[in-house]
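J.: The sequence isn't on hand, but the structure is:
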């Protein structure tokens, strides 16, 4: 038997008898405390009751967001204060207050920033809760909002607030290059920090000589913010140096960029790096070079500069080629190689440009062989279609000329034979028609016509009439046989005259259509 009741109401106990080891109570309010106890029952009666425990109904997402948010920033931190939400609005167990924030921009014009959203959690049940955001970037504009988190998840967000950090000390310079241009001087050049963290007021260079365990006196040089190079005249040609370069703002000096020249540059005298070769691709380039350093005597630094004058250094061993990854397609770069231990030993700058994404990933279709072949095939097909259309359009015009009939003499023979059959059929149909209509004509008329020569036959030079069998001869269609053809090489006109005459004499049956026309239409 399971017993339960709401803890805050002190209502009567509700119970349920079940054979199972668990039971679900339905229709409860969100995250309400219940008193629960269990009692076993058998055939002899109920047993003792278990101790009362406290349980809660299920959670739901918080309904409210923190209010009255106040911010107290400095250069790298900000103290956040807010008013807590009510217990009922949490609708569950309060886990934490969460602050989401991101860097909107820098107060320095033209400096690009990352807008990556971050969050920081504060677990507190104080009536006046507060927390501290750390690791902020000085001289920047931030935005933030807050949410309440319980076991179910996050509640609604608060209104967005602005946060502005004050000026701080700058970061280290992007680089410091040390080059020995001759025996008596050392040339140094540098670039401003990636994060100035304020308005730069200048640079401070500190250096000293190093000779074994002996360290010389620290020397200091201050420069204006627009000075990014310095030439040091050596007091001793064999001296070794250690350089520290820091940028500064009104707040003070920032982190230093250190170059420790632990070996004399004279020890590298005679060594050189040359023949820097670049094989660019879309987003990477292979770099190779030639040098005369002893094996394993030095490491090399590949320094490449993009169009924005951003300097990137990659330290490698002497094996070549080296792949520079992460380049931008279609961008221009300058690259050089120098010794890490002997910074004065350097190659000349070599310019190169990565190939564009279009030229790598896409091909000009107009230059492809398959495309040219396809276009030629389409053009040929169109030409054939035009010829066919022209032929079909001219089918109702003149008949083929003499030369065509000579090439196709077998078709002419077939036409001649079919014409004979057509005349016989026409004659028989005419006789039947006159017998029925006039009733005066006899079959003798047909006999008279049988003695007449065919209109389609030709009279020879000696006045004799050619027999029908002679029309099967190739002589009539051979070279010089022009007797049967008209000026255009056709003999069909002789039959069409007769046909026109017969059509004017009477109403012939529509079924007696000449097969010659069908043959020529097929031709």
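T.: That came through fine. Everything numeric here is computed off the predicted structure, so don't read it as measured data. Numbers count the residues shown, from 1 in each chain.

J.: going forward, measure contacts between C-alpha atoms and count neighbours the same way
T.: OK.

J.: Helices of the stretch 251-400 of the chain, residue ranges please.
T.: 357-361, 369-393 (DSSP state H, counting those that start in this stretch).

J.: what do you get for the chain?
T.: 87-90, 357-361, 369-393, 402-407, 409-437, 444-451, 493-505, 515-522 (DSSP state H).

J.: Switch those helices over to TSV; also include distance to residue 6 and mean neighbour count.
T.: TSV is the format used below for the helices of the chain (distance: least, C-alpha to C-alpha, whole Å; neighbours: other C-alpha atoms under 10 Å):
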stretch	distance to residue 6	mean neighbour count
helix 87-90	16	16
helix 357-361	68	11
helix 369-393	81	12
helix 402-407	112	15
helix 409-437	111	15
helix 444-451	128	10
helix 493-505	116	12
helix 515-522	102	13
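
J.: ok, and here's another one to check against it:
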């Protein structure tokens, strides 16, 4: 082992382990016989004279002198290696910037067996070959030394002896010849010696039948006494090797161990008959057919144990005997050859070309020799591999005993050669077809990084299979250590397989590629190894720098972030430089790259500043000078207020617009505390002054006039303010106005409920913006012709029905044509006029089968049954409906009256206490749809009273009466607590209710006068329950309150021109016929307190 002792002394500006310049440190480099290095650096100062023992060399290095690259140490220049062994070379370089070391082979290329150590100081060649000999060099450079410092090595490769052809054991018969080979190579050349039975050949007993010929030992005409052990030994200076073999001499009679047997073959094929035999010396073999005819024509080919019969004919049927013989005797065996007709594929699969996703079918039929037909089977192969039924999860199916191969849904992987093999165990025939599936291409193969350096990368790949459509493009994707996913980098034409891309500094890149043809993209290729780039200064400074002036007495600066991939190095930060008008500069640092806003306290309002934002990292700042941006510190509240705000008497004053005017203000930056940005009109409802103000911008003029749009039918208060970009001044004097009633907005939730051939039922809700008192609705419809509509609009004369429990209106539109498109238009109206239009397009049904009715309920009385049914949204309604009924057990159904409007029907004149089967029939032209049968039993006499008490209408009426009594009690308490009286007559007069408009309420003699209550104190504006009606806060009991529910016609609907039903409740309920009408109080939406001019 050799050792080098290195002493390193530090320069004045460098410390190591905390020691100053005078300190020196020792480094031992020792090398064993295999040139493996061992290093040790002390961490304490040592004396320069302390060199230690067993040290062969001492090198001193003074820190101040090390700047460029220098060669500290190298291993031997001449290296000898052995074949299949290792060779090592080492160079140690020094430099103030760590040197980059490169190993090269002169006149040749480095290969995969040549490895460079982690730090580049050592080259190791494994599994040496003779071709590795030659010259190798290491070179080093750094930022100071641009000319490489080079060390050269010469490698010689030699070898221990090795066999090129070694001797083998031999068994022969007497009087035969043989030879043993001992071919050996090595560098230097090897000496070869023979041994017989362990003795050198020149010392063994002489044998005239044995001779040495170069690298062979030859025996001729041997006897049974020549059996012996033979050895071959080769050696050179690097080692030796030896082989032991045996010569075995025998004398055996010829013996046939296996005859031809029974063999089947098809016409036209070739067949080989085998006859295994042995003996020593080797016996001769001959063949006979049917024991009389020797085989000796050109149709036969013989080996030592076989005969090949070519192009077999039917006449080749027969017995075949093989006869083996030598000098010691003979032996034979007989077999049989059976010739069959050839198997043929008569219907072969045809070539197919199709798009992926389509199905493919191949057919195959075949014939065979009748004697072998039972064994015939058809096998399918894909590119030579056997296909099994239901392969590919059932996508590939073999049908009809192998006659058909079906691929249910093809993909690119199904492109292949498909073979149908008809096989009967004697012979076979094959039909081959090719399937070409046009599909997106296969992914590119073997994607590699060809070069990586100098902020550039070159990618190389091999095209994948195009799946029978040309590759049009390659799409390059990249990912860095800053990304969570791959991103598209570029798109190339399909005729290239190499791509160069510029990279960002200080990043680790990987890449993958997709190929594309006209049917789509491939899956991704393999992912490349990492390509790393070194740190550099940022490419550019932050962009989109803004100075925001919305913070009073602050300078607010914003910019777009510099993403990590663009920072180009560690230690990234933003540096903000500001300069006021006096030239005073300030600098600020922001070290978090995600922070893109800086607020600086400046203590002034709307003063001009210059601003620069720089990108800086550990390598420096971006080379391009940063742009200078100009702006101001934050604005404040304007100090001026508009004056003389009033209604403009010269402008029109309608429900839509009003004219306003006011005096202008001082627009200077000092007065406005910023940049003047116009005026703003604010308004709010008088009854909600605390709500958020709505506003509208006005123009900038010396004497301001402005026409604005205000919410109609409202009591409003207004003022005007001056504003800069971010702040409003104090408000001007306030003015109060009352806007006239306007027109309403569009109705809400307009849609079709259901339809028939001549009838459509629609529904809607009140407008969100009533803008006054809704006095009604206009409904029109028009036929849609092509892409337009008929100019003729037909008004609907029927009034809509208010469905209180659903807070909406419903209306049937009759008189329509079959299977026709219509547009139905709805307007809400106030006294001012129509509001905004809303419409719904609907198509009437053709004359076909209506929707089967659904029986909602069947309520029995003593001698009648009230049957109701339901028509749902989207149903095709019938032309009319009727009920079929029969007594349980009878055969014939009877029909009830036709119903064209109602969704209920009463069947009268029934027997009390009897069971009836009922069903509802919807009829439209020749079509009838019948519901399921429902079994109902009429009430007995003593059950009627019980039925009344249990009826829904009766229970609801009792609840309502209880609520009315409770309300009356509360009113009395309130009136008593106030200590005054309630004057009904005065209230009625105030509300305009004259005596002749009142109705007297009579109910079983309970009271013969009008019953009225005031609900002002309870906040009730509109309320309707059963037959009791509260209108304008006055409860009115109608004259017909005492009528029974079956006599009420409240829910009967007027006839329309079209006989279809038009005023159904949404659920088709007929409850109103048996109970008083139910309606709940509708909430009156309070108008918004504040609005925005539009």
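T.: Yep, it's here. Since we're looking at a predicted model, the values are computed, not measured.

J.: Overlay the chains and give the TM-score.
T.: In this superposition the chains share a TM-score of 0.36, using TM-score structural alignment, normalised by the length of structure 1; 248 aligned residues with a C-alpha RMSD of 5.8 Å.

J.: Format the helices of the stretch 251-400 of structure 1 as TSV; extra columns: distance to residue 498 of structure 1.
T.: Shown next, in TSV, are these (distance: least, C-alpha to C-alpha, whole Å):
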stretch	distance to residue 498 of structure 1
helix 357-361	75
helix 369-393	27
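
J.: Nearest to residue 505 of structure 1, out of those helices?
T.: helix 369-393 (32.8 Å; C-alpha to C-alpha).

J.: got the angle between the closest one and helix 515-522?
T.: Here helix 369-393 of structure 1 runs at an angle of 160 degrees relative to helix 515-522 (axes from the mean of the first three to the mean of the last three C-alpha atoms, to 10 degrees).

J.: mind checking which of the helices of the stretch 251-400 of structure 1 is nearest residue 215 of structure 1?
T.: Of the helices of the stretch 251-400 of structure 1, nearest to residue 215 of structure 1 by C-alpha to C-alpha is helix 357-361, at 53.7 Å.

J.: for the residue nearest to residue 366 of structure 2 when sequence neighbours are not counted, what are its contacts?
T.: Closest residue to residue 366 of structure 2 apart from its sequence neighbours, by C-alpha to C-alpha, 6 or more residues apart in numbering: residue 345 at 4.1 Å. Contact analysis of residue 345 of structure 2 by C-alpha atoms under 8 Å, 6 or more residues apart in numbering lists 364, 365, 366, 367, 422, 429, 430, 431.

J.: what helix or strand is the fifth one on?
T.: Assigning secondary structure by DSSP states H and E places residue 422 of structure 2 in strand 416-423.

J.: Who are the packing partners of whatever helix or strand comes next after that strand?
T.: Once strand 416-423 of structure 2 ends, the next helix or strand along the chain (criterion: DSSP H and E) is strand 428-438. Counting contacts by 3 or more C-alpha pairs under 8 Å, 6 or more residues apart in numbering; DSSP states H and E, strand 428-438 of structure 2 packs against strand 344-347, strand 352-355, strand 416-423.

J.: Tell me which of the ones you listed is the most buried.
T.: Mean neighbours per residue, mean count of other C-alpha atoms under 10 Å, is largest over those for strand 416-423, with a mean of 23.

J.: packing partners for that strand?
T.: Under the contact rule (3+ C-alpha pairs under 8 Å, 6+ apart), strand 416-423 of structure 2 is packed against strand 377-382, strand 428-438.

J.: Any idea which of those gets closest to residue 546 of structure 2?
T.: That would be strand 428-438 among those, by C-alpha to C-alpha, at 54.5 Å.

J.: After the closest one, which helix or strand is next?
T.: The C-terminal neighbour of strand 428-438 of structure 2 among helices and strands, as given by DSSP H and E, is strand 445-453.

J.: nearest to residue 47 of structure 1, of the helices of structure 1?
T.: Taking these one by one with C-alpha to C-alpha, helix 87-90 is closest: 37.9 Å.

J.: hang on, residue 98 of structure 1 packs against residue 118?
T.: No - between residue 98 of structure 1 and residue 118 there is no contact under C-alpha atoms under 8 Å: 10.3 Å.

J.: the more surrounded of the two?
T.: residue 98 (20 against 11; other C-alpha atoms under 10 Å).

J.: what's the closest non-adjacent residue to the more buried one?
T.: residue 121 (4.4 Å).

J.: List the contacts of the helix or strand where residue 489 of structure 2 lies.
T.: If you go by DSSP H and E, residue 489 of structure 2 is part of strand 487-493. Outside strand 487-493 of structure 2, the residues that touch it by C-alpha under 8 Å, 6+ apart are 472, 473, 474, 475, 476, 477, 478, 479.

J.: Number of residues surrounding the fifth one?
T.: Using other C-alpha under 10 Å, residue 476 of structure 2 is surrounded by 20 other residues.

J.: quick one: contacts for it?
T.: Residue 476 of structure 2 touches 488, 489, 490, 491, 492, 511, 512, 513, 514, counting by C-alpha under 8 Å, 6+ apart.
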